[in-house]
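A.B. asks: sequence first, then the predicted structure, then my questions.
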Amino acid sequence: MKWPVQQVMWEKLRSHQIDRLSTCNLSQGRSYTSRYPRQMLSNCSQGLNRTVLTMPHVTASDSGLYRCSFEGSPGENETVVTRLTVTDGETDNQYIHSIAGGAALLLLFVILIATLSVILYHR
């Protein structure tokens, strides 16, 4: 972007509505949050060359399309849409349990081979 950004707005897009999450007026260096029932944090300062929307403690319900709109002088606007996918944490727990179970079986197998080797060596 080569033109000065005056305002940045983050929104969550849904099939039946658009939720405004944060608006940042860069000319004033002020950030305005919405009535969206979820805590959102965004950076806002004059001379900003990037924007970040932070959502603490995301859950699967936070998945969806998010739109960031940049407004400059009249006719100088840009919009970026991104998809956020949050998987349920149980999937990760199952993966960890599988790895731990496999490691335990491997350890038992190594102990068995070592025991058999010692027994056969002493014969």
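C.D. replies: Happy to help now that I have it. It should be emphasised that the depicted structure is a prediction, and the values quoted were computed from it without experimental measurement.

A.B. asks: for the rest of this, base every contact and every neighbour count on C-alpha atoms.
C.D. replies: Will do.

A.B. asks: end to end, how far does stretch 81-100 reach?
C.D. replies: Across its full length, stretch 81-100 reaches 39 Å between end residues, using Cα to Cα, to the nearest Å.

A.B. asks: also this one, for the comparison:
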Amino acid sequence: MTQTRPNRTLGPGHDDFWAGCAAGELRIQHCNACDKHSWPVFGHCEHCGSTDLRWQVMSGKGKVVSWCCFVQDYYRGVMSVPYDTIMVELAEGPIFMSNPADFAYDDITFEMPVEVTFIDAEDAAGAFKLPVFRKA
């Protein structure tokens, strides 16, 4: 079942991220100059400022390092409230904000192992694959 979501950020760099999701890959920018990951998408490395970035496929594995439940309707009816959000520290290091899949707020524990999966979603720009995380 397709879920309606708030509009994605599209454009240079972002389109590459969403193309990876469509292929079932969680891709993060990696800096060739300093050998660190740079996330979220930006035109230069957040660590050293280099523009020598390439996309690297992540393992999709990580652990939950923070979580919350939103009860305020920030998206004016686009998403049903309440909804849960998690911060996942990917095995490769970057922190990625997402939603839990097949588990809820009361099931979450600190450093709980998770792995990425992709769900069918849509926004004003059309259908896309959204990365979310399930228990590993």
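C.D. replies: Sure thing, it's come through. Note that the coordinates shown come from a computational prediction; the quantities given were computed from them, not determined experimentally.

A.B. asks: overlay the chains and give the TM-score.
C.D. replies: Once superposed, chain against chain, the TM-score is 0.22 (TM-score structural alignment, normalised by the length of structure 1); 52 aligned residues with a Cα RMSD of 4.9 Å.

A.B. asks: and the helix or strand in which V132 of structure 2 is found, what does it pack onto?
C.D. replies: Element membership of V132 of structure 2, judged by DSSP states H and E, is strand 126-135. Counting contacts by 3 or more Cα pairs under 8 Å, 6 or more residues apart in numbering; DSSP states H and E, strand 126-135 of structure 2 is packed against helix 14-22, strand 95-98, strand 113-123.

A.B. asks: quick one: which of the ones you listed is nearest H37 of structure 2?
C.D. replies: strand 95-98 (10.2 Å; Cα to Cα).

A.B. asks: who's in contact with that closest one?
C.D. replies: With contact meaning Cα atoms under 8 Å, 6 or more residues apart in numbering, strand 95-98 of structure 2 is reached by W39, T85, I86, M87, V88, E89, L90, P131, V132, F133.

A.B. asks: same thing but at 6 Å, please
C.D. replies: For strand 95-98 of structure 2, the external contacting residues (Cα atoms under 6 Å, 6 or more residues apart in numbering) are T85, I86, M87, V88, E89, V132.

A.B. asks: which of those tops the neighbour count?
C.D. replies: V88 (29 neighbours; other Cα atoms under 10 Å).

A.B. asks: okay, buried residues for stretch 116-127 of structure 2 please.
C.D. replies: The neighbour-count criterion (16 or more other Cα atoms under 10 Å) identifies V116, T117, F118, I119, A121, E122 as the buried residues of stretch 116-127 of structure 2.

A.B. asks: next, count neighbours for the nearest residue to the first one once chain neighbours are set aside.
C.D. replies: Think V116 of structure 2. Nearest residue to V116 of structure 2, sequence neighbours excluded (Cα to Cα, 6 or more residues apart in numbering): F133, at 4.4 Å. By other Cα under 10 Å, the residues close to F133 of structure 2 number 28.

A.B. asks: also H14 of structure 2?
C.D. replies: Residues near H14 of structure 2, counting by other Cα under 10 Å: 15.

A.B. asks: what's the answer for D19 of structure 1, then?
C.D. replies: Neighbour number of D19 of structure 1 under other Cα under 10 Å is 15.
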